[in-house]
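[1] Build me a model from this:
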Amino acid sequence: MKVNTSDWRCVVRFVVLVVSVLWIGVSTAAFAEDEASVKRWQPLVTEGAPHKRHEAAFIECDGRFYLLGGRRIQPVDIFDPKTKTWTQGAQPPIEIHHFQPVVMGHQIWLAGAMTGRYPREKAVERVMVYDTRADEWSWGHTIPEERRRGGAGAVIHDGGLYLVCGIRNGHWDGWVSWLDRLDLATGQWEQLPDAPHVRDHFQTAVVGNKLYAAGGRKTSGVTKEVFSLTIPEVDVYDIDRGEWSTLPEESNLPTPRAGCFAISLDGRLLIAGGESSGQKTAHNEIESLDPETNQWETMSTFSTGRHGTGVIYYEGSLYTAAGSGGRGGGPELNTTERLPLDR
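    Next up, the predicted model:
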């Protein structure tokens, strides 16, 4: 029997078409399932709103949320999560921006900050203190002149304030890999081993007894590379051993960016928001690292991407507010978002 090759070609084409349709269907279903597993934050309807600002700080203290600093001198914005109401507090004595806040009792300490105008902002000489009960600002510990910088990560852990990396000359140059510890009992600064990588415009967090430096960049106005020199590597400082290490390349931050926020939650490291040269809008990703496996996953996404603010965990939900919705200085935001967590 003679076989008609054109018939066979039709059969083969039909089989290929069926397989392709089935594959697309399976892939689409898997993609939809992955998308559904990534939680999306929701805008929160509030009474009043904070001032539009970025390069600021957002932190919880005694059950209230505080939005502090940012470009220009602006009052503290205070959020009550029970009533969903924004009110105002006192203005700081100077413009202060590019810092990660820490809580000490009922005070909020701001260390490793900048002041002044772009692109050669100056490092603030001392720790600034905001007393949440008195609604008053004051000056705290002096930072050694040879170790001053802005855009640094800061965290309080086990009786010490740790100040990580940063940049000495605003957005121009002077990137450092320094790690310093302020003994909260004695007020003395100690220089600890340098991190493996320089970085600025980032936040740090402690998970277990290890300090994580993830995100950030080498801000280089001097070479006109302000946004592009992001740092994908994740550096880890073992506080007990006093040693740094870098996670394997496959554990690099999946979405390298700066101006992002860090928080430790349920034994994981969360890196949220940020900006990069790859897109004009601010990033909305919240990526989560499991320190046991060193694997990242996208945990959730903001409703509106933002950088230059912070993330708070409080009573079963994550919160963020303000920041910049685009790369660089704007548009500045005054919105509040929340993500309830199933735990």
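
[2] Please count neighbours and contacts with C-alpha atoms only from this point.
    OK.

[3] and Val45, how many neighbours?
    Val45: 13 surrounding residues under other Cα atoms under 10 Å.

[4] Surely it is in a strand?
    No - under the criterion used here (DSSP: H, G, I helix; E, B strand; the rest coil), Val45 is coil, not part of a strand.

[5] Contacts only, for it.
    Contact partners of Val45, counting by Cα atoms under 8 Å, 6 or more residues apart in numbering, are 84, 336.

[6] rerun at 10 Å
    By Cα atoms under 10 Å, 6 or more residues apart in numbering, the residues touching Val45 are 84-85, 335-338.

[7] likewise Pro50?
    Pro50 makes contact with 66-67, 75-79, 85-88, 321-322, 333-336, according to Cα under 10 Å, 6+ apart.

[8] I'd like the structure of this one too, to check against the first:
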Amino acid sequence: MKALIIALLAATSVVAAEWETLETKGQPNPRHEAAFVEFEGEFYLLGGRRIQPVNIFNPETKTWRNASKPPIEIHHFQPVVHEDKILIICAMTGRYPNETGLEKVLVYEPKKDTWSWGDEIPKNRRRGSAGVVNVDGKIYVMCGIVNGHVGGYVNWADRYDPATGEWTKLKNAKHKRDHFQCTYLDGKIYAAGGRTTSKETNQVFDLTVPEVDVYDIKSGAWSVLKDDLPTPRAGNSTATIGQDIVVAGGESMTQKEAHAEVEAWDTLKEKWHDYPPLKQGRHGTALILHKNCIYTCSGSGGRGGGPELETTERLKLSK
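    Sure thing, here's the model as predicted:
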């Protein structure tokens, strides 16, 4: 049975020829450094520079609609769904380059379209632009940056329990990084992409991190993939697709346009391979896997803050 499940999951790694730009009813608010997450079959676009309303996408009707605004500007975060809530943990607020990390967890309830403040984040663990995943009700918060875009990137790892509010320090990651995302597969958390942002040395986009760190939840140990990310970049979207760890889009000093590359680490064959590139390169957004399709939207089409995009893309996976 286990072999059959692995075979079925691996089958979803076979992809169609290209991404398509969807014709939608309405469009999301153009934004970047935002979050894109699924809740009960609909997609929620949250945050981004400036105070932005939540945009909700129905993939069946291809319709966008607006919901409420957060109580504060939030950007540079990877949200997680927990029970009937979307949790925003270690986000930034404020303007470039002196943004600050939120002092508390921010909670959005999609069914009520309401915002509220949750547990306090320990003062010495506050940061933004971290990778965050939910594994069996425990929230793992990896790396990030303490002082906006000025500096203070870290390799911290924490486990947060939303049931008790408890934060637990874990073993530090192998590499410091910010502007990246984490994803989970088979007992392991993958930290891929990102950079060590340093406005204080005028190296905001330069110092990308090619190594991919892997955290084994059971052993509490970190390791590094034997092969680096083929196209190092930050501001990327990262997701688990079948047995693949997929890294899409991003920004770097190698080009002014946002990256369109979509590269995947095959965890069974232990090697990188390419997915079709995005129709429009973008950074500062995310990927959603839904009914054998990958979706993305929003983000910035160039290195830095613009142009902000309002398009929605989809890649159908073939079996």
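
[9] Can you calculate the TM-score here?
    Laid over one another, the chains give 0.94 as their TM-score (TM-score structural alignment, normalised by the length of the second structure), with 305 aligned residues with a Cα RMSD of 1.0 Å.

[10] Could you tell me which of the contacts of Pro50 of the first structure count as buried?
    66-67, 75-79, 86, 88, 321-322, 333-336 (16 or more other Cα atoms under 10 Å).

[11] In strands, which of the residues you listed appear?
    66-67, 77-79, 86, 88, 321, 336 (DSSP state E).

[12] Could you single out the nearest of the buried ones among the contacts of Pro50 of the first structure to Phe261 of the first structure?
    Ala321 (11.9 Å; Cα to Cα).

[13] Would you mind finding the match for the closest one in the second structure?
    By TM-score structural alignment, Ala321 of the first structure lines up with Cys297 in the second structure.

[14] for Lys210 of the first structure, same thing?
    In the second structure, Lys210 of the first structure lands on Lys188 (TM-score structural alignment).

[15] contacting residues for that match?
    Per Cα under 10 Å, 6+ apart, neighbours of Lys188 of the second structure: 135, 214-222.

[16] try it again with 6 Å
    215-217 (Cα atoms under 6 Å, 6 or more residues apart in numbering).

[17] ok, now Glu251 of the second structure?
    233-235, 258-259, 303.

[18] now the residue of the first structure sitting at the aligned position of it: how far from Gly329 of the first structure?
    Structural alignment (TM-score structural alignment) places Glu251 of the second structure against Glu275 in the first structure. Between Glu275 of the first structure and Gly329 of the first structure the computed distance is 11 Å (Cα to Cα, to the nearest Å).

[19] still on that earlier bit, nearest to Lys52 of the first structure, of the contacts of Val45 of the first structure?
    Lys52 of the first structure has its nearest neighbour among the contacts of Val45 of the first structure in Thr335, at 8.4 Å by Cα to Cα.

[20] Give the full set of residues in contact with that closest one.
    Here Thr335 of the first structure is in contact with 321-322 (Cα under 6 Å, 6+ apart).

[21] One more pass at 10 Å, please.
    So Thr335 of the first structure contacts 43-46, 49-52, 304, 320-323 (Cα under 10 Å, 6+ apart).

[22] go on, Arg65 of the second structure?
    Per Cα under 10 Å, 6+ apart, neighbours of Arg65 of the second structure: 25-29, 44, 53-58.

[23] now Leu269 of the first structure
    Neighbours of Leu269 of the first structure in contact, by Cα under 10 Å, 6+ apart: 204-207, 212, 214, 262-263, 287-291, 296.

[24] Now which residue in the first structure aligns to Asp161 of the second structure?
    Mapped onto the first structure by TM-score structural alignment, Asp161 of the second structure lines up with Asp183.

[25] wait, Tyr140 of the second structure
    That one, Tyr140 of the second structure, aligns with Tyr162 by TM-score structural alignment.

[26] Please look at that match and Ala213 and confirm they touch.
    No - assessed by Cα atoms under 10 Å, Tyr162 of the first structure is found out of contact with Ala213, at 11.7 Å.

[27] Overlap in contacts, those two.
    Common neighbours of Tyr162 of the first structure and Ala213 (Cα under 10 Å, 6+ apart) are 153, 204.

[28] got the residue ranges for the strands in the stretch 201-343 of the first structure?
    204-207, 210-213, 235-238, 243-246, 261-265, 268-272, 285-290, 295-301, 311-314, 317-321, 336-340 (DSSP state E, counting those that start in this stretch).

[29] mean deviation (superposed) between the second one and the second structure, please.
    Once fitted to the second structure, strand 210-213 of the first structure is off its aligned match by 0.6 Å on average (mean Cα distance after the TM-score superposition for the first structure).

[30] between the contacts of Thr335 of the first structure, which is closest to Ala123 of the first structure?
    Of all the contacts of Thr335 of the first structure, Gly323 has the smallest distance to Ala123 of the first structure: 20.9 Å, by Cα to Cα.

[31] Next, count neighbours for that closest one.
    For Gly323 of the first structure, using other Cα under 10 Å, the count is 33.

[32] wait, what's in contact with it?
    Going by Cα under 10 Å, 6+ apart, Gly323 of the first structure touches 51-58, 67, 70, 259, 273-274, 282, 305-310, 329-335.

[33] Show the buried residues in those.
    Buried among the contacts of Gly323 of the first structure by 16+ other Cα under 10 Å: 51-58, 67, 70, 259, 273-274, 282, 305-310, 330-335.

[34] hang on, the earlier thing: so can I have JSON lines of the contacts of Thr335 of the first structure showing distance to Arg268 of the first structure?
    Putting the contacts of Thr335 of the first structure into JSON lines (distance: Cα to Cα, whole Å) gives the following:
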{"residue": "Pro43", "distance to Arg268 of the first structure": "25"}
{"residue": "Leu44", "distance to Arg268 of the first structure": "25"}
{"residue": "Val45", "distance to Arg268 of the first structure": "29"}
{"residue": "Thr46", "distance to Arg268 of the first structure": "29"}
{"residue": "Ala49", "distance to Arg268 of the first structure": "31"}
{"residue": "Pro50", "distance to Arg268 of the first structure": "29"}
{"residue": "His51", "distance to Arg268 of the first structure": "31"}
{"residue": "Lys52", "distance to Arg268 of the first structure": "30"}
{"residue": "Thr304", "distance to Arg268 of the first structure": "23"}
{"residue": "Thr320", "distance to Arg268 of the first structure": "18"}
{"residue": "Ala321", "distance to Arg268 of the first structure": "22"}
{"residue": "Ala322", "distance to Arg268 of the first structure": "24"}
{"residue": "Gly323", "distance to Arg268 of the first structure": "24"}
